[in-house]
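[1] sequence below, structure please.
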Amino acid sequence: MASPKKPLRTGMLLAAILALLTVIIAGCGSQSKDNNAATSQATGDTRIIKHEMGETKITGKPKRIVTLEFSFVDAATQLGVTPVGIAQENDDDIDGLLGKKIDFTPVGTRKQPNLETISSLKPDLIIADLNRHKSIYKELSEIAPTIVLKSRNSSYEQNLASFGVIADALGEKEKGEQILAAHKAKMEELKKGIKAGEPRSVLLGVFRSDSLSAHGASSFDGQLLEQAGIHNALQNTSEPTVKLTLEQIAQADPDVIFLVEADEKLISEWKQNPLWQNITAVKKGEVYEVNRALWTRYRGLGSAEKILEQAISLLYPAQSK
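    The predicted structure is shown next:
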């Protein structure tokens, strides 16, 4: 009579074995998920990027990016990413910035980007400027992950910092560090062309219809020249750029003037004025015209190198022959 119970015991044993196997398999699956999560975190697939307007979560390596300032275009292309959308004022702006043509869609001007056009490009990252775009950060963030950095009215060092953030946002942090190191090495090499203890002070300015918009020591070009040993005539300005009258320029009395986009009518008037004639730079014939886009608008790593190269060639013409 006991024999009928054996199949029941066998069935219970099989059920217990199956249950144990289920637990083991589930445990392995959970461990596999944990390992995958650890790998994802280690490779930086998802990361939090801190910027001027807060923090933005970015996953993977963005490829469809929109840039709303020229220095961001320079940074992205150096890191191997061509923006799908770029804000610009003139059709040849990007050609001048990069020294080559690239395919992209214009998304309005830097001052007034076109949100509809930006949205139509389906970007996976937007890089905006604090000075120009903080008021539309919310609208940009609704289109795609957006980081806001300093470019306009920022210093050279602030632009270097922005480059590092862009590299991290693009998932190219290590490559960005290598590019920055190469840039700094290039700048150090260029500095060797500047005489030790260079005594001349320089004034860089955009000549308007009634005044000069001068770039002080804390401006992008002012600071990079300062670091190279070329001293700015405006040391104690509260802002990167300040408006100067002819009287104030004469008071600063720069040894060299880098003239950007001179207003011919204003210059003609000033040339007749004894104040202009008595400025050291004018008396010594050291007033040089330079390209406004390169010196005041582009603000990228490549631009910084070209600015220093040009400054050295103008200050030491005998060396460049």
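[2] alpha carbons only for contacts and neighbour counts from here, please
    OK.
[3] separation between residue 136 and residue 191?
    According to C-alpha to C-alpha, to the nearest Å, residue 136 stands 40 Å off from residue 191.
[4] of these two, which one has the most company?
    Ranked by neighbour count (other C-alpha atoms under 10 Å), residue 136 and residue 191 place residue 191 first, with 19 against 13.
[5] isn't the more buried one right next to residue 230, touching?
    No: judged on C-alpha atoms under 8 Å, residue 191 makes no contact with residue 230 at a distance of 9.6 Å.
[6] what count of nearby residues applies to the closest residue to residue 218 other than its chain neighbours?
    The spatially closest residue to residue 218, leaving aside those adjacent along the chain, is residue 240, at 5.2 Å (C-alpha to C-alpha, 6 or more residues apart in numbering). Neighbour count of residue 240, defined by other C-alpha under 10 Å: 21.
[7] could you also give me the structure for this second sequence? I'd like to compare it with the first:
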Amino acid sequence: MKKLALLFLVFVLTIVTAACGTGSSSQPAGQTENNTTANNATEPGATELTIKHKLGETPVTKNPEKVVVFDFGVLDTLDKLGVEIAAVPQGGTIPIYLSKYEDSKYVNAGGLKEPDFETIAGLNPDLIIISDRQADLYEEFNKIAPTIHMGVDYTRYMDSYKENSITLGQIFNKEAEVEAELVKVDEAIKSLHEKATASGQNALIVLANAGNLSAYGPGSRFGLVHDVFGLKAVDENIEVSTHGQNISFEYIMEKDPDYLFVVDRDAVVGGDASAKQTIENELIKNTKAYKNGNIVYLDPNYWYLSGGGLVSVAGMVKAIEAAIQ
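    Predicted structure coming up:
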């Protein structure tokens, strides 16, 4: 009788063990039913999340210690959040308000278009963050460490900027800080948009580069002035491209904008800050923008070098609101 009871107990334990084994193998560890690993970032104790980005999906360990940053908008955000980074491309022009990253304390990762892969590999980083200028080298970066693309999509600037900020908050456990900053920016943009639309005025944004001018309209690199801030474009048909549409002074005089916003590239890439002398010639003096004192020189550190950061976007909003009368 005892032998029969023992056999029965072994039979029951065998069934229970088999059932448990089946349950654990039905879903890979660390994944949800829909195979989305990013959701695990919100689970207590989660130490890794999968970042979906323009160039793929990358598993990233939370709170990485050695971080290499090639995008100045991302650098801007991480600096605002108090996150330490290990290396930056000191061969590029670092925004003046982030000049502390020129210090030898930070490893020089090379140039924006010519990374120093040997130095980066020697650092043994935990995470590398790149954007469009390094996109063609993604696979090379990925051989060294997990690499994610975090450039701003200018066709959906604010959504892209917010997504990048939130992702950085998740990676570095700074969600609350990011949310607070985004709320402040949203409130400032709401106020600016109301002011801009009520004015009924239009604007033209130009990039000044070594005496040449390029115009940017809706959906472009600087298009958030129209798409988000609410100022009408003086020309809705400006070609959307990375380098803008080449224009002449006659074009500006013909379009006669209420506001002329100027980004002086030379001021931040080693040239002479000569945009004012270039722009304010006899032709431009015939425009409403000049006559009404509405030619505005925007800070190229924010607009040209580090757009998409928590600090730069807030500064961009303030600059346009201060300009509108």
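[8] one step back: could you check how far the residue nearest to residue 218 of structure 1 is from residue 249 of structure 1?
    16 Å.
[9] residue 90 of structure 1 too?
    Counting by C-alpha to C-alpha - residue 90 of structure 1 and residue 249 of structure 1 are separated by 31 Å.
[10] which of those two has more residues huddled nearby?
    Neighbour count, other C-alpha under 10 Å: between residue 90 of structure 1 and residue 249, residue 249 has more, with 20 against 10.
[11] hang on, isn't residue 210 of structure 2 packed against residue 263?
    No: contact between residue 210 of structure 2 and residue 263 fails when scored by C-alpha under 8 Å: they sit 12.0 Å apart.
[12] now the element after the host helix or strand of residue 204 of structure 1, going C-ward?
    Using DSSP states H and E, residue 204 of structure 1 sits in strand 201-207. Proceeding N to C from strand 201-207 of structure 1, the next assigned helix or strand is strand 212-215, under DSSP H and E.
[13] related to what we said a few turns ago, residue 210 and residue 263 of structure 2: which has the busier surroundings?
    More crowded of residue 210 of structure 2 and residue 263, by other C-alpha under 10 Å: residue 263, with 24 against 15.
[14] which non-adjacent residue is nearest the more buried one?
    Nearest one to residue 263 of structure 2, counting by C-alpha to C-alpha, 6+ apart, is residue 207 at 4.8 Å.
[15] the one you found contacts residue 274, correct?
    No: the pair residue 207 of structure 2 / residue 274 is not scored as a contact, 12.0 Å apart, by C-alpha under 8 Å.
[16] ok, residue 81 of structure 2 - contacts?
    By C-alpha atoms under 8 Å, 6 or more residues apart in numbering, the contact list for residue 81 of structure 2 reads 174, 177, 178.
[17] could I get the contacting residues of the second one?
    For residue 177 of structure 2, the residues meeting the contact criterion (C-alpha under 8 Å, 6+ apart) are 81, 169.
[18] what's the helix or strand for it?
    Using DSSP H and E, residue 177 of structure 2 falls in helix 175-199.
[19] list the buried residues of that helix.
    Across helix 175-199 of structure 2, burial judged by 16 or more other C-alpha atoms under 10 Å covers 175, 178, 181, 182, 185, 188, 189, 192, 193, 195, 196.
[20] what does the fourth one correspond to in structure 1?
    The pairwise alignment with structure 1 assigns residue 182 of structure 2 to residue 180, based on TM-score structural alignment.
[21] distance of that match relative to residue 40 of structure 1?
    With C-alpha to C-alpha as the criterion, residue 180 of structure 1 and residue 40 of structure 1 are 26 Å apart.
[22] could you do residue 223 of structure 1 as well?
    40 Å.
[23] neighbour count winner among the two?
    residue 223 (22 against 13).
[24] wait, isn't the more buried one in contact with residue 215?
    No: contact criterion C-alpha under 8 Å: residue 223 of structure 1 and residue 215 do not qualify, at 9.5 Å.
[25] aligned partner of residue 56 of structure 1 in structure 2?
    Residue 56 of structure 1 maps onto residue 58 in structure 2, by TM-score structural alignment.
[26] quick check: buried residues in the helix or strand harbouring that match?
    Assigned by DSSP H and E, residue 58 of structure 2 falls within strand 56-61. The neighbour-count check on strand 56-61 of structure 2 (16+ other C-alpha under 10 Å) flags 58, 59, 60, 61 as buried.
[27] could you do stretch 293-309 of structure 2 as well?
    294-309.
[28] stretch 80-95 of structure 1 too?
    For stretch 80-95 of structure 1, burial by neighbour count (16+ other C-alpha under 10 Å) applies to 81, 82, 83, 84, 85, 86, 87, 88, 93, 94.
[29] now the third one. Nearest residue, chain neighbours left out?
    Spelled out, it's residue 83 of structure 1. In space, residue 83 of structure 1 is closest to residue 65, 5.0 Å off (C-alpha to C-alpha, 6+ apart).
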